[in-house]
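Undergrad: let's see this in three dimensions:
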Amino acid sequence: MANMPLNFFSEGQKGKVDNIVGGEKISKRLYEMGFNKGTEVKIVKNDAGPIIVSLSGYKIAIGRGLAQKIMVSQ
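TA: Model (predicted):
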């Protein structure tokens, strides 16, 4: 399946991080938060406001702009 930005996924959907679209600062920040290639993510909440994802046993809230830079495959 093709890659999609994380913010296109619905609540309950799972996927694996494929890559980060952005500069070095953004990539480093997301890497430090745990968004590494191959890491499984699950959308906990995706409505108005920040997106909440379950990642490596943690729940993390990220803004929509940042979520758009995380490319995920199912």
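Undergrad: going forward, measure contacts between C-alpha atoms and count neighbours the same way
TA: Fine.
Undergrad: going along the chain, name the helices of this structure.
TA: Assigned by DSSP state H, the helices in the chain fall at 24-33, 64-67.
Undergrad: highest mean neighbour count out of those?
TA: With neighbours taken as mean count of other CA atoms under 10 Å, the helices of the chain reach their highest mean count in helix 64-67, at a mean of 16.
Undergrad: to compare against the first, here's the next sequence to fold:
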Amino acid sequence: MNLRKMQTGQSGIIASVKIGGSLGLRMREMGLVPGTEITVTGRAPLYDPVKLRIHGQTLTLRNSEADYIEVDIKAETDSAEGKC
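TA: Sure thing, here's the model as predicted:
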């Protein structure tokens, strides 16, 4: 799923980052690399930017940047495991 389409509270693992050049480098430097777990923690009133939790830090991305990131969404049962 494209990162832009994720809902607040959804978590997943970055599958790919489909951008090169200086923007791709900046994203990699921020830790947005395949295999990294992310959680969408909020959105601005007009849904841009998107607020993420990554490596224990908060990060915001414009939707135009989020469009380059594909995420494998965690199943709802994964996040509810161990809860009664």
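Undergrad: what TM-score do we get after superposing?
TA: Remark: TM-score between the superposed chains equals 0.87 [TM-score structural alignment, normalised by the length of the first structure]; 71 aligned residues with a CA RMSD of 1.1 Å.
Undergrad: same list (the helices of the first structure) but as TSV, adding distance to P50 of the first structure.
TA: Putting these into TSV (distance: least, CA to CA, whole Å) gives the following:
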stretch	distance to P50 of the first structure
helix 24-33	15
helix 64-67	6
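Undergrad: looking at these, which is closest to S10 of the first structure?
TA: With CA to CA as the measure, helix 64-67 is the member of the helices of the first structure nearest S10 of the first structure (12.7 Å).
Undergrad: ok, average deviation of that closest one from the second structure?
TA: Helix 64-67 of the first structure, aligned to the second structure and superposed, deviates on average by 0.4 Å (mean CA distance after the TM-score superposition for the first structure).
Undergrad: quick one, what contacts the residue nearest in space to the middle of the second structure?
TA: Central residue of the second structure (CA atoms, centre = their mean): I38, 4.8 Å from the mean position. I38 of the second structure sits next to S11, G12, I13, I14, L52, R53, I54, H55 when contact means CA atoms under 8 Å, 6 or more residues apart in numbering.
Undergrad: perfect, I'm done here.
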